[in-house]
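> the amino acid sequence is not available; the structure is as follows:
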């Protein structure tokens, strides 16, 4: 099991991580630009609107933790696709 690490050591590329901030744990965060706020920082998908996914800033992030490894796939089970990266439009090699 991973342990919480200081936010200053968090990797700023598009693999999602869990973040601990003012409101507790926020899963699946990336570093990028929020949808309707100024600036750049640790964001999470808070929902959808008519334009698509909405990303908001994590409030006062202090720690981070990598996501656990996904479960082992069974025969004939499809792999999931990579998540959207708000910094560069996403894609297979969004790093």
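Cool, the structure landed. Here the structure is a predicted model, which is why all the values come from computation and not from measurement.
> from now on I want contacts and neighbour counts done on CA atoms only, so please keep to that.
OK.
> what is the end-to-end distance of stretch 41-57?
One end of stretch 41-57 sits 6 Å from the other (CA to CA, to the nearest Å).
> list the buried residues for it?
Of the residues in stretch 41-57, 41, 42, 43, 44, 45, 54, 55, 56, 57 count as buried by neighbour count, 16 or more other CA atoms under 10 Å.
> closest to residue 19 out of those residues?
The shortest approach to residue 19 among those belongs to residue 42, at 8.2 Å (CA to CA).
> excluding chain neighbours, give the residue nearest to the closest one in space.
Among residues not flanking residue 42 along the chain, residue 31 sits closest, at 4.5 Å (CA to CA, 6 or more residues apart in numbering).
> this is the comparison structure:
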């Protein structure tokens, strides 16, 4: 039975014969009869890299992988990796690739501008976008709702002690019976709030 080899394995005929260590692979074709190990060709034969034992010729080979980092032993992290050491691990300084521009965090800056607001987009120290944008004015309804909220807040904080009375008068004028179990509609409450605000401003009840 022939095993399917992952990408990267090469026929042994192309392996270096100058004593360079390689990762050898043996596949005899028998089921489960496959193995690999570090070997080199020396004195006309294949040997283990420490030259203790002569081995049969591998069927395939690939370059030996790089040795594990001596600082982190191949973990990629240094520092605490367990509860007892505080989980204060950090990327290994000797094997962690340096951050590239693409890895840098993206930040957005907003600054006042005569045209509205200036928007800057930065990736690390590199500006990738900068432009001025007009700030749309709030819709009339939004401004009106904000004014209603401020009048309600002033009443709750006792800055406008007459607001509740003006609301009661306005709701009654709109035909709302506050003793009735049916509450006023949202539109009626808005209209009453507008009337209460106008009355407080001395506009004779104008909305």
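Good, I have the coordinates. Keep in mind it's a predicted model, so treat the numbers as computed, not measured.
> got a TM-score for the pair?
TM-score of the superposed chains, computed with TM-score structural alignment, normalised by the length of structure 1, equals 0.49; 62 aligned residues with a CA RMSD of 2.9 Å.
> what helix or strand does residue 130 of structure 2 sit in?
Under the criterion of DSSP states H and E, residue 130 of structure 2 resides in strand 126-133.
> before we move on, what SS does residue 43 of structure 1 have?
strand (DSSP: H, G, I helix; E, B strand; the rest coil).
> now it. Nearest residue, chain neighbours left out?
residue 57 (4.3 Å).
> shouldn't that neighbour be in contact with residue 44?
Yes: with contact defined as CA atoms under 8 Å, residue 57 of structure 1 counts as touching residue 44 (6.6 Å).
> give me the common contacts of those two.
With contacts defined as CA atoms under 8 Å, 6 or more residues apart in numbering, no residue is shared by residue 57 of structure 1 and residue 44.
> give me the contacts around the strand holding residue 130 of structure 2.
101, 113, 115, 116, 117, 118, 119, 120, 121, 122.
> show the buried residues in those.
Neighbour-count burial (16+ other CA under 10 Å) is assigned, among the contacts of strand 126-133 of structure 2, to 117, 118, 119, 120, 121, 122.
> from these, which land in helices?
Residues of these located in helices (DSSP state H): none.
> ok, so of the residues you listed, who is nearest residue 171 of structure 2?
Looking across those and measuring by CA to CA, the closest to residue 171 of structure 2 is residue 117, at 42.3 Å.
> these two touch, right, the closest one and residue 110?
Yes: counting by CA under 8 Å, residue 117 of structure 2 touches residue 110, with 6.5 Å between them.
> can you pull the buried residues of the longest helix seen in structure 2?
For structure 2, the helix with the greatest residue count under DSSP H is helix 140-156. Using 16+ other CA under 10 Å as the test for burial, helix 140-156 of structure 2 gives 148, 151, 152.
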